[in-house]
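Colleague: No sequence on hand, only this structure:
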């Protein structure tokens, strides 16, 4: 009897199947320190207990994307170990802050399947929920991934493509209990720009860039216990390169966005996302953002802003995103649509 696990292939999934992912993870201040070492992350709410307390929270939570990476990493052995590519995200919501000492686990439900015309792979849609040690949902999201077939003669699964919201409404967002920006300190946060200073349609060049190193992206991938072969095994791709984990690009771009969006403190919604082109060690990641929408919330002094975050590689490209054919330009790495909370 074979003891090792070769991972799931496209023909192994069934609509409605619920997968309980292995290896829960207790997070600590160590995750925060490593996250801030890997990325130039410096949003004040996640850096300082004292700052978070003036905003109505008990302490600084673990960074939103660090929590996302932990929950995501649990799913990889069952969802994307044999992936060709992670294709996109939708309907993501952060439901509760994650605190040092919390233990996170993940469950995924298969909600869509479609075999590709080449018969060698297919697309799998899953809805993933991360839970804490009290079995409380802390975040959920939908993602879809292209997965190889193992047996090319395996019968194709019945096709079901789920209907997804193009974007979350502001009313769908969950505001952390007690959050209050009434006493917000703009000096300590690093910028004076508040919710009312941003206009829909405004684009912001975040100026800075970071060159991706093999050591850093490998450390990040191991930190989140992401076991996808394309990130570790250079022989897994014909070009002999290890693909940079898409979450590494997301976190890098989010950290770079501090310059111009320092007060977009908390990510609470993920409307959509695409890893437009692969990223490899040696690429220099830059970022720009576009304000897509704004909304008031019921929390004191708290507004919601919907942002498009675009990561590009190497040079600046004057906010160019897609060509005349509607496809992403070759320098675009990431196109992420999310909601964040900002003081009004």
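Modeller: Now that the structure is in, tell me what you want to look at. Everything quoted here is computed from the prediction, not taken from an experiment.

Colleague: Going by C-alpha atoms from here, please, whenever you check contacts or count neighbours.
Modeller: OK.

Colleague: C-terminal to the helix or strand encompassing residue 71, what's the next element?
Modeller: Element membership for residue 71 (DSSP states H and E) is helix 64-79. Later in the chain than helix 64-79, the nearest helix or strand by DSSP H and E is strand 83-94.

Colleague: how far off helix 64-79 does that following strand point, in degrees?
Modeller: 140 degrees (axes from the mean of the first three to the mean of the last three Cα atoms, to 10 degrees).

Colleague: Spatially, what comes nearest to residue 9 if we skip its sequence neighbours?
Modeller: residue 149 (5.2 Å; Cα to Cα, 6 or more residues apart in numbering).

Colleague: if I pick the one you found, what's in contact with it?
Modeller: Applying Cα atoms under 8 Å, 6 or more residues apart in numbering to residue 149 gives the contacts 9-11, 119-122.

Colleague: ok, now how distant is it from residue 275?
Modeller: Applying Cα to Cα, to the nearest Å, the value for residue 149 to residue 275 is 22 Å.

Colleague: Please tell me how far stretch 105-115 is from the chain's geometric centre.
Modeller: Remark: stretch 105-115 is offset 17 Å from the chain centroid, using Cα atoms, centre = their mean, to the nearest Å.

Colleague: Would you mind listing the buried residues in stretch 235-253?
Modeller: Across stretch 235-253, burial judged by 16 or more other Cα atoms under 10 Å covers 241-253.

Colleague: next, the one to line up against it:
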């Protein structure tokens, strides 16, 4: 009897399947320290307990994307161990902060499947929830992945493509209990730009860049307990290159966005996302943002700003060609809501 896990293949998924992912994880300050060592992350709300308390929170949460990576990583052995690529995200909501001492686990439901025309791969859609030790949802999102078939003779399943919202409505964003930006300290945050200073359609070049290193990527991916073969096994791809985990690119780009968006403190919603082109060790990532929308919230002094965050190896503000396809230098196109002082 085989005791090892080869992972699920496309023919192993069925719409309605509920998957309880293994290995809950208790969060410590170590996650924050390692996250800030791996990425140039400097947002004050995640760096200082005193700053967070001044904003109405009991302490500094861990970075939203660190919580996302932890929840995401638990799903990999069951969802994307045999994936060709992680294709996109939708309907993401960060419903409450995660603090050191919280224990996170992940649960996913299969909501869509579609075999590709080559008969060798298919796309699987899942809705994943991250829950804490009190069974409270701390974040949820939909993602879809392209997964290999193991048995090429397995019949194609009935195609089910979920109807996903174009974006999370501003009214559905969760504001942490007690959050207030009424006494926000702009000097300690690092920039003076507030919600009212940004205009819809405005584009921001974040200027700085980070060259991706193989060792840092693999350390980060192990930190999130992401076991996808394409990130570690150089024999798994025909070109012999390890594919950089897409979440690593997201975190690099988000950290780079501090320069120009230092006060976009907390991610509240993930509207859409695409890993437009693969990223490999040696690539230098730069980032730019575009303001897509703004909304008021019910929390004192807190506004919501919707941003497009683009990670690129090329020039800023270049996204797609005349054919509507992403330019080859574009690595990430991420659409998200953040909370910012008004």
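Modeller: Looks like it arrived, so ask away. None of the values given here were measured: they were computed from a predicted structure.

Colleague: Can you turn the buried subset of the contacts of residue 149 of the first structure into a selection I can paste into PyMOL?
Modeller: In PyMOL, this line selects whichever of the contacts of residue 149 of the first structure come out buried by 16+ other Cα under 10 Å:
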select buried, resi 9+10+11+120+121+122
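
Colleague: Show me where the first structure has its strands.
Modeller: 18-20, 25-26, 83-94, 103-115, 121-131, 137-148, 203-211, 266-275, 284-296, 302-313, 332-343 (DSSP state E).

Colleague: Next, format those as CSV and append distance to residue 188 of the first structure.
Modeller: CSV is the format used below for those (distance: least, Cα to Cα, whole Å):
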stretch, distance to residue 188 of the first structure
strand 18-20, 42
strand 25-26, 30
strand 83-94, 25
strand 103-115, 30
strand 121-131, 32
strand 137-148, 28
strand 203-211, 20
strand 266-275, 16
strand 284-296, 23
strand 302-313, 17
strand 332-343, 13
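
Colleague: can you tell which of the ones you listed is closest to residue 39 of the first structure?
Modeller: strand 203-211 (9.0 Å; Cα to Cα).

Colleague: related to what we said a few turns ago, what about the buried residues of stretch 235-253 of the first structure, which are in helices?
Modeller: Applying DSSP state H to these, the entries found in helices are 246-253.

Colleague: a markdown table please, covering the residues you listed and showing distance to residue 178 of the first structure.
Modeller: Compiled in a markdown table, those are given as follows (distance: Cα to Cα, whole Å):
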| residue | distance to residue 178 of the first structure |
| --- | --- |
| 246 | 32 |
| 247 | 29 |
| 248 | 30 |
| 249 | 31 |
| 250 | 28 |
| 251 | 26 |
| 252 | 29 |
| 253 | 28 |
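
Colleague: how close does the aligned partner of residue 320 of the second structure in the first structure get to residue 335 of the first structure?
Modeller: Using TM-score structural alignment, the equivalent of residue 320 of the second structure in the first structure is residue 322. Residue 322 of the first structure sits 11 Å away from residue 335 of the first structure, going by Cα to Cα.

Colleague: When the two are compared, which one has more neighbours?
Modeller: Remark: of residue 322 of the first structure and residue 335, residue 335 carries more neighbours, 22 against 13, as counted by other Cα atoms under 10 Å.

Colleague: For the aligned partner of the more buried one in the second structure, give me its contacts.
Modeller: Under the alignment (TM-score structural alignment), residue 335 of the first structure pairs with residue 333 of the second structure. Shown in contact with residue 333 of the second structure (Cα under 8 Å, 6+ apart): 273-276, 308-311.

Colleague: let's go with 6 Å and repeat that
Modeller: 273-274, 309-310 (Cα atoms under 6 Å, 6 or more residues apart in numbering).

Colleague: who are the neighbours in contact with the residue nearest to residue 196 of the first structure when sequence neighbours are not counted?
Modeller: Leaving aside its sequence neighbours, residue 196 of the first structure sits nearest to residue 344 (Cα to Cα, 6+ apart; 6.1 Å). By Cα under 6 Å, 6+ apart, residue 344 of the first structure lies in contact with 194-195, 301-303.

Colleague: Could you report the separation of residue 88 of the first structure from residue 146 of the first structure?
Modeller: In terms of Cα to Cα, residue 88 of the first structure sits 10 Å off from residue 146 of the first structure.

Colleague: Between the two, which has more neighbouring residues?
Modeller: With neighbours defined as other Cα under 10 Å, residue 88 of the first structure and residue 146 compare such that residue 146 has more, 24 against 17.

Colleague: Does that one touch residue 125 like I think?
Modeller: No - the criterion here is Cα atoms under 6 Å, and residue 146 of the first structure misses it with residue 125 at 9.0 Å.

Colleague: that older thread, okay if I get the contacts of residue 149 of the first structure as CSV plus distance to residue 22 of the first structure?
Modeller: Shown next, in CSV, are these (distance: Cα to Cα, whole Å):
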residue, distance to residue 22 of the first structure
9, 18
10, 20
11, 21
119, 30
120, 28
121, 25
122, 24
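
Colleague: what's the most distant pair in the contacts of residue 149 of the first structure?
Modeller: Farthest pair in the contacts of residue 149 of the first structure (Cα to Cα) is 9 and 119. Separation: 12.6 Å.

Colleague: Tell me which residues of stretch 83-101 of the second structure come out buried.
Modeller: Buried-residue list, stretch 83-101 of the second structure, by 16+ other Cα under 10 Å: 83-100.

Colleague: repeat for stretch 28-37 of the first structure
Modeller: Residues of stretch 28-37 of the first structure classed as buried under the neighbour-count rule (16+ other Cα under 10 Å) are 31-32, 35-36.

Colleague: Identify the residues contacting the closest residue to residue 85 of the second structure other than its chain neighbours.
Modeller: Leaving aside its sequence neighbours, residue 85 of the second structure sits nearest to residue 146 (Cα to Cα, 6+ apart; 5.4 Å). With contacts defined as Cα under 6 Å, 6+ apart, the neighbours of residue 146 of the second structure are 83-85, 122-123.
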